[in-house]
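K.L.:
Okay, here's the prediction I keep looking at, along with the sequence it came from:
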Amino acid sequence: MHMTNTTSPTTDATPSARADELLRLHEAPELLQLVNVWDVVSARAVAALPETRALATASHSIAASFGYPDGEAIPRDLMLDMVGRITAATELPVTADLEAGYGDAGDTMRRAIAVGVVGANIEDELKPLREATAVMAAVVAAGEAEGVPVVLNARTDAFLRGGDRAIDVIVADAIERGRAYLDAGAACVFVPGNFGEDVVVQLVEAFGERRLSVIGLPQLPSPARLAELGVARVSYGPYVQRVALTALQDVASALYAGGVIPTATRALN
């Protein structure tokens, strides 16, 4: 059963129950689509849609909203404060982009759980495999210690930091890392990159069905096709905020040119 969409604070679902629901959404035959949010008003706007089953924060977008670049430049407490405001605004499970864990992924995960988070992205930054796997294991252990079965979306940067390596080398690296993270307790492996269906098939075959997470970039198959291929989850990172800011600039330009607010505008706050 899907959790009820609402924009009021959570009152009945426990963190453990939310985590169980988030894991179920990853394992279900339907593709889990996560339209990333970055503040309370964006979270409420997305949560109000009947198709929304969970929320995911975008670290890049949260940082940008406070004037910081991506890459853990925003202070951890400030980022977690916004994440907590988002979790307090919905009964839906919330998974947070915690970047690379701010130097102590286990402690960052514990702090995120304290503000209502039940899932997380953690980047491996292509650290040596043993070190990166230990980071993922620390996140899982933090959830166990807090009594919340955290849904870890373990991200490998094999494609993002692959440089000029051959595609087969990059895919092999992503597979080796992903399998290690799954063995460490991750629910799925996040492999961001602008690749085609052939790579998706290789990754699903390596990890198993409903264990791969991707970002919705132009070369990837459609959501319907991703579901057919056995992908668990697709998210959109900072691109949703960019769409919103593009719309803001466009309406501002139209108003400067003598236009009016579009009649189809909805009150979402």
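P.N.:
That came in fine, so what should we check first? Residues are numbered from 1 along each chain as shown.

K.L.:
Please make it C-alpha for all contacts and neighbour counts, starting now.
P.N.:
OK.

K.L.:
Can you tell me the element L245 falls in?
P.N.:
Secondary structure from DSSP states H and E places L245 in helix 239-256.

K.L.:
Can you give me the buried ones in that helix?
P.N.:
239-241, 251 (16 or more other CA atoms under 10 Å).

K.L.:
And for stretch 48-66?
P.N.:
Using 16+ other CA under 10 Å as the test for burial, stretch 48-66 gives 52-64.

K.L.:
if we take those, which one ends up nearest to A17?
P.N.:
A54 (13.0 Å; CA to CA).

K.L.:
Would you mind measuring from the closest one to N121?
P.N.:
14 Å (CA to CA, to the nearest Å).

K.L.:
One more: I113?
P.N.:
13 Å.

K.L.:
So for those two, which residue has more residues nearby?
P.N.:
More crowded of I113 and N121, by other CA atoms under 10 Å: N121, with 27 against 24.

K.L.:
what kind of secondary structure is that one in?
P.N.:
Here N121 is recorded as strand under DSSP: H, G, I helix; E, B strand; the rest coil.

K.L.:
dropping in the other structure now:
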Amino acid sequence: MNQTEKARAFGALHQKGNPIVLYNIWDAGTAKAVAEAGAKALATGSWSVAAAHGYADGEKLPMSVLVETAKSITDFVDLPLSVDFEGAYSAEPEGAAANVARLVEIGAVGINFEDRVVSCEGLYPVESQAARIRAVRDMADGKDIPFFINARTDLFLAESDLAKHAGLVDEAIERGRAYASAGGSGFFVPGLIDAGLIEKICAASALPVNVMMRAGAPDVKTLARLGVGRISYGPGPYRSMMEKLRQEAAAIYSLL
């Protein structure tokens, strides 16, 4: 498939009630392993890619390194690739669009694009984030690529008290609607694990909803019944693999 065909196929995999499952990767080697396991598409996790290069999350990884990592994946594995691009390394719509264009140029077909102000605290106002999404959409449309913008809200991830998540749902729905109108392709709500609240957002969202697996989250089959259209694993795979590596290395060194 060419890039346009991959982008179209990737978008079609997002179906409410029949979610695409993305086991997040961080380099070409993990991309190949996950592809060989039967994945239909690939997605990086920003935390994992940064950690694999010795950096913290939060756009501490130089953008050039991220773009080169994404290119190594698209060069090596012939599956649609979505890149976790955090805040697109720019607060301004024009800068965000120009930076995302670099990912389009190396063959990526989608991004995660969050509304958290990466360099500071809090979230962008709805109108500001919608303008950033609209700029990315206009750029991609200009290249005739049906690029998948997975519009992420950090409302739930920023609130560690799960008991307060119910009070954030209305704002999340408002943001999801605004992001859809601006050209978003999916709506990502990391941090949310309550089944009833997930179902409410799925029912209200015109976009396929992405839930991130974490401790306490419903299983894949339950999420499908709730209407979720995309399931991802975030930094979980990286942490799991690094712990396995640590344990195996420790077992060897303990014998010396």
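P.N.:
That came in fine, so what should we check first? The structure displayed is predicted, hence computed values, not measured ones.

K.L.:
rewinding a little: might you calculate how far the helix holding L245 of the first structure sits from the centre of the chain?
P.N.:
23 Å (CA atoms, centre = their mean, to the nearest Å).

K.L.:
Does A100 of the first structure touch D124 like I think?
P.N.:
Yes. Between A100 of the first structure and D124 there is a contact under CA atoms under 8 Å: 6.5 Å.

K.L.:
Mind checking which of the buried residues of stretch 48-66 of the first structure land in helices?
P.N.:
59-64 (DSSP state H).

K.L.:
Map D57 of the second structure onto the first structure.
P.N.:
Using TM-score structural alignment, the partner of D57 of the second structure in the first structure is D70.

K.L.:
Name all residues that make contact with its match.
P.N.:
Neighbour list for D70 of the first structure: 59-60, 63-64 [criterion: CA atoms under 8 Å, 6 or more residues apart in numbering].

K.L.:
I'd like to know how far it sits from D97 of the first structure.
P.N.:
Where D97 of the first structure is concerned, D70 of the first structure sits at a distance of 11 Å (CA to CA).

K.L.:
Not counting its own residues, what contacts stretch 47-60 of the first structure?
P.N.:
Residues contacting stretch 47-60 of the first structure (CA under 8 Å, 6+ apart): 2-3, 5-7, 22, 25, 32-38, 43, 46, 69-71, 79, 83, 90, 92-99, 235, 237-238.

K.L.:
And what about G17 of the second structure, helix, strand or coil?
P.N.:
Applying three-state DSSP: G17 of the second structure is coil.

K.L.:
any idea which residue sits dead centre in the first structure?
P.N.:
Within the first structure, the residue whose C-alpha comes closest to the C-alpha centroid is A56; the distance, by CA atoms, centre = their mean, is 4.8 Å.

K.L.:
name the element the aligned residue in the first structure for M139 of the second structure belongs to?
P.N.:
Matched to the first structure by TM-score structural alignment, M139 of the second structure sits across from A142. Using DSSP H and E, A142 of the first structure maps to helix 129-146.

K.L.:
could you give the angle of that helix to strand 119-123?
P.N.:
For helix 129-146 of the first structure against strand 119-123, the angle by axes from the mean of the first three to the mean of the last three CA atoms, to 10 degrees is 160 degrees.

K.L.:
now the helix or strand that comes right after helix 129-146 of the first structure against strand 119-123, angle please.
P.N.:
Using DSSP H and E, the helix or strand that follows helix 129-146 of the first structure in sequence is strand 151-155. Put simply, strand 151-155 of the first structure runs at 20 degrees to strand 119-123, going by the same axes, to 10 degrees.
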